[in-house]
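Peer 1: Quick one, fold the following:
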Amino acid sequence: MSEGENRIKQKEKDLNDKNQLAQKHIQEYETKKANIDRQVDVLKIKQEELDREHDEHIKRLEKISNLKAEEAKAELIEVIKNEARTDAMAHVQEIMEEAKLKANKEAKKIIIQTIQRTAAETAIENAITVFNLESDDIKGQIIGREGRNIRALEAATGVDLVVDDTPEAIILSCFDPLRREIARLSLQRLVQDGRMHPARIEEVVEKTKKQIEEQVMEIGERTVIELGIHGLHKELIRMVGRMRFRSSYGQNLLMHSRETANLCAIMASELGLNPKLAKRAGLLHDIGKVPDEESELSHALLGAKLAEKYGEHPSVVNAIAAHHDEVEMKFVISPIIQACDAMSGARPGARREIMQSYLERIKDLETLAMSYKGVEKAYAIQAGRELRVIVESEKVSDSESEKLSFEIADKIQKEMQYPGQIKITVIREKRAVNVAR
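Peer 2: So this is what the prediction gives:
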């Protein structure tokens, strides 16, 4: 019994000790809580003071700057935006300059590669052809009695024949290569045949003109085959052939067009474009220089019109029209044709400006004469110092022929610039032909 009581007392004592300890902890907690509350109150007071001072500071700033806080914030944001934009533009400009520099280097590289891969003839077209003879004795036969044969040949071909002291040679002089070729072939046939008189000369010249037309077609077909161009309209092929007998600033037009076509194909390949289409446009880019008929359109626009008429692709049509910046470039190959045309024409020795101005003056003389009613043919010979005008006898009388020569001379004086004098000769011939059966 005494042991049980002792245990109970001991437990009670332990409980009392624990209770006292708990009371002590509670007291300490209360003390700490009171301290924290006091600190919180102090912080609240300080926060209120800070807020008050902040508000007063902002009010003072607003008073000094005449701006409200929101306005100042917006202005600051705008300033930061502008600075960021300026920095960004500087970076963009730097990137663009770097890109341009790289693009220029790449463009030069492509042009150099294109030129290196192209070989072209460098000879300039002249306005004369030398016809070689086996003997100087043939010169007398060509001249004929009182010069009738040479006059007939000049009248039929429009070519000036120069018979001088040059041994075993006659010079054929004319600005038009086609006429010179007709005269050369006719003279060759007449010399071989041996029969030479005005009627025979006219007959041979007419046959030669027909032969030249066939030759023109052959040249065109051979050109497109060699370049690997397919599906070209026959009329365009004929025009390509006629390029052989045309020149531009002393540069043979067919050689120039072939060179441009090859340059275009190479450059298009380097740029990952269609080389066949570029080559086609390059060959046809000066097709507007071929037609004999006068046109109010420039050669680029006339060429584009012809290409469109004969079913060429719109990109080819645009490239032809735009290669002198007369219309907007709408396709990627258009600037390639323009660049390659310039490359072909601008290389040293390719062209002569003086030759072109001379050829244009000669052509203008003939065009002026052909503008009159009743004129059948007009030939400028002797380097443009003489203009021979052949009229139709049924439409122009003898008295009207004299009047016509005066009118043409007067118009040339008023409208054209030329060195020295120009002799105008109007030729009216009446032929009566009958057949005895």
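Peer 1: Please make it C-alpha for all contacts and neighbour counts, starting now.
Peer 2: Noted.
Peer 1: Run through the neighbouring helices and strands of whatever helix or strand L178 lives in.
Peer 2: Using DSSP states H and E, L178 sits in helix 177-193. Under the contact criterion of 3 or more C-alpha pairs under 8 Å, 6 or more residues apart in numbering; DSSP states H and E, helix 177-193 touches strand 128-132, helix 148-157, strand 169-173, helix 198-227.
Peer 1: Give me the contacts around it.
Peer 2: With contacts defined as C-alpha atoms under 8 Å, 6 or more residues apart in numbering, helix 177-193 is touched by 127-129, 131, 138, 153, 157-159, 172-174, 196, 201, 204-205, 208-209, 212, 245-246.
Peer 1: Buried ones among those residues?
Peer 2: Those of the contacts of helix 177-193 that meet the buried threshold are 127-129, 131, 153, 157-159, 172-174, 196, 201, 204-205, 208-209, 212, 245-246, by 16 or more other C-alpha atoms under 10 Å.
Peer 1: Next, find the distance separating the spatially most central residue of the chain from L301.
Peer 2: In the chain, the residue lying closest to the centroid (C-alpha atoms, centre = their mean) is Q338, at 1.8 Å. From Q338 across to L301, the span is 14 Å (C-alpha to C-alpha, to the nearest Å).
Peer 1: Let's compare: structure for the following, please.
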Amino acid sequence: MNWIDILIGAAAGFVGGGALAYLIWDKALKKKKDSIVAEAKSEGDVIKKDKILQAKEKFLQLKSEHEKYIHDKNSHINNLENKLKQRENGLNQRRDELNRKTKEFETTRKEVEAIRENLNAQLQRVEHKSEELDKLYRQHVEKLEQISGLSAEEAKSQLVESLQEEAKSEAVSYINEIMEEAKQTANKEAKKIVVKSIQRVATETAIENAVTIFHIESDEIKGRIIGREGRNIRALESATGVEIVVDDTPEAIVLSAFDPVRREIARLALHQLVTDGRIHPARIEEVVQKVKKQVEEEVVETGKRTAIDLGIHGLHPELIRLIGKMKYRSSYGQNLLQHSREVANLSAIMASELGLNPKKAKRAGLLHDIGKVPDDEPELPHAVLGMKLAEKYKEKPDIANAIGAHHDEVEMQSLLAPIVQVCDAISGARPGARREVVESYIKRLKDLEDLALSYPGVMKTYAIQAGRELRVIVGADKMSDQETEQLSFDISKRIQDEMTYPGQIKITVIRETRAVSYAK
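Peer 2: Now for the predicted structure:
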């Protein structure tokens, strides 16, 4: 029994302790629950306040955007209203103008009808008077026939014959006067056209040499350019085809080559190498290749810019590239591109003065020397080669002929050819355009005339067209026609052997007999 009591007591104690523990735990749980609920309420209040603030900000933003939208809409509507008002005003003005013109038209129509009625009345009176005059004329003719004893047709034929003879004699003298006046006027007008053309084109001349000076900051760079045992300078000369002269000249290196394109490539390559600081054979070859591409692009760009400046369109890309190459080519010290631009402008002005197409003349003037810058070097004169290139790239026949005929190597077939020839002579042969001072220029012309005067039978010599043509006048009694041909050949041969001159010189030997008489 004791054990049972003990077990019952233990069970009762356990149950009591569990109940007490449950009460304690339940109280703690309620307390914790209350604290969690309080924290949640406080966090909820904070979140609620944040959301309200965000909602207010969003509302204000939307309100501002809406107001801006409404303002923009109102501005747009106002602009449209203003435009509509302006259009309405314009339509009203046009309507008023139309009404005014309609009234004027009605008034004019009435005046025209009145004038027409007046003219019809006058025409009727004129017809009546004309009939009366015809009647009086017939009566007068009949009286004259009775008095003279000749019919009207016989008198008319006699009068016509006498008038024809008189008119012929007067016409001959009148024609002679007109021809003389036309000759004088033609010379004067031709001189005016040439002078105006020259005055209206002012082009700077550019003198180029066969060497280019490359400036360096210090003489230390010369050693780096030469390289160990000269390997750098040999690689540079081999890659560019330019002779590089490194001497005692302070802070300068001389680039020598006849081809100006190669000199420009060498100059740009040297500039990049010196700026970069890495100078060795592999780097030299790399830079030269890059510079060649740059120069080719610059050539094409120069050709395009030149064509745009002159207002010439539709050129073949290869012709544009050849025009760009002219920038690096010179002829007797005169820059070829500058010369071609000057010839183009002169040709256009002269064609305008003569009533021809200035655009065609400008195109032919620009292209006239493309035969000097081909990629290969065929054994052809540059004018003929330029003509073939123009024909190859679909230029018109008259332009191709003007290119080929500007040195008289092919026959001229249009008026463009002499215009281009004259303008080429004006640009290339005037003093100062090419590398000749005035004294040497005048001396060359004097030597040319003296050379021809040294032959027996020569009476006078004239160097014309700035030394591009030599005219030799011989006596008709001192030389035969065959001898004049031989004299022309001998003079041309001697000029080739003994003299230096730009371009070509045309020798014309004139043998003539003149009979002159005077009517007093």
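Peer 1: if we can go back for a sec, which position in structure 2 pairs with the residue nearest to the centre of structure 1?
Peer 2: Taking TM-score structural alignment, Q338 of structure 1 has Q421 as its aligned residue in structure 2.
Peer 1: Validate this expectation: its match resides in a helix.
Peer 2: Yes. Under DSSP: H, G, I helix; E, B strand; the rest coil, Q421 of structure 2 falls within a helix.
Peer 1: That one contacts M412, correct?
Peer 2: No. Between Q421 of structure 2 and M412 there is no contact under C-alpha atoms under 8 Å: 10.2 Å.
Peer 1: Next, show the common contact partners of these two.
Peer 2: Common neighbours of Q421 of structure 2 and M412 (C-alpha under 8 Å, 6+ apart) are A402, A405.
Peer 1: contacting residues for the closest residue to the match of Q338 of structure 1 other than its chain neighbours?
Peer 2: With sequence-adjacent residues excluded and distances taken as C-alpha to C-alpha, 6 or more residues apart in numbering, Q421 of structure 2 is closest to H406, at 4.4 Å. Neighbouring residues of H406 of structure 2 by C-alpha under 8 Å, 6+ apart: H368, A383, A417, P418, V420, Q421, D424.
Peer 1: distance of the aligned partner of R329 of structure 2 in structure 1 from H313 of structure 1?
Peer 2: Taking TM-score structural alignment for the superposition, R329 of structure 2 sits opposite R246 in structure 1. As judged by C-alpha to C-alpha, R246 of structure 1 and H313 of structure 1 stand 25 Å apart.
Peer 1: And for G241 of structure 1?
Peer 2: For G241 of structure 1, the distance to H313 of structure 1 - C-alpha to C-alpha - is 21 Å.
Peer 1: between those two, which one's more packed in?
Peer 2: Legend: neighbour count by other C-alpha atoms under 10 Å for G241 of structure 1 and H313, higher for G241 (25 against 13).
Peer 1: average distance between the helix or strand hosting the more buried one and structure 2?
Peer 2: Taking DSSP H and E as the criterion, the element that holds G241 of structure 1 is helix 234-242. Taking mean C-alpha distance after the TM-score superposition for structure 1, the mean distance separating helix 234-242 of structure 1 from the aligned residues in structure 2 is 0.6 Å.
Peer 1: contacts for that helix?
Peer 2: So helix 234-242 of structure 1 is contacted by 215-221, 223-224, 254, 284, 287, 290-291, 307, 310 (C-alpha under 8 Å, 6+ apart).
Peer 1: mind redoing it with 7 Å?
Peer 2: V216, M217, I219, G220, E221, I287, V290 (C-alpha atoms under 7 Å, 6 or more residues apart in numbering).
Peer 1: So which of the residues you listed wins on neighbours?
Peer 2: Busiest of the contacts of helix 234-242 of structure 1 [other C-alpha under 10 Å] is I287, holding 28 neighbours.
Peer 1: Alright, I will stop here.
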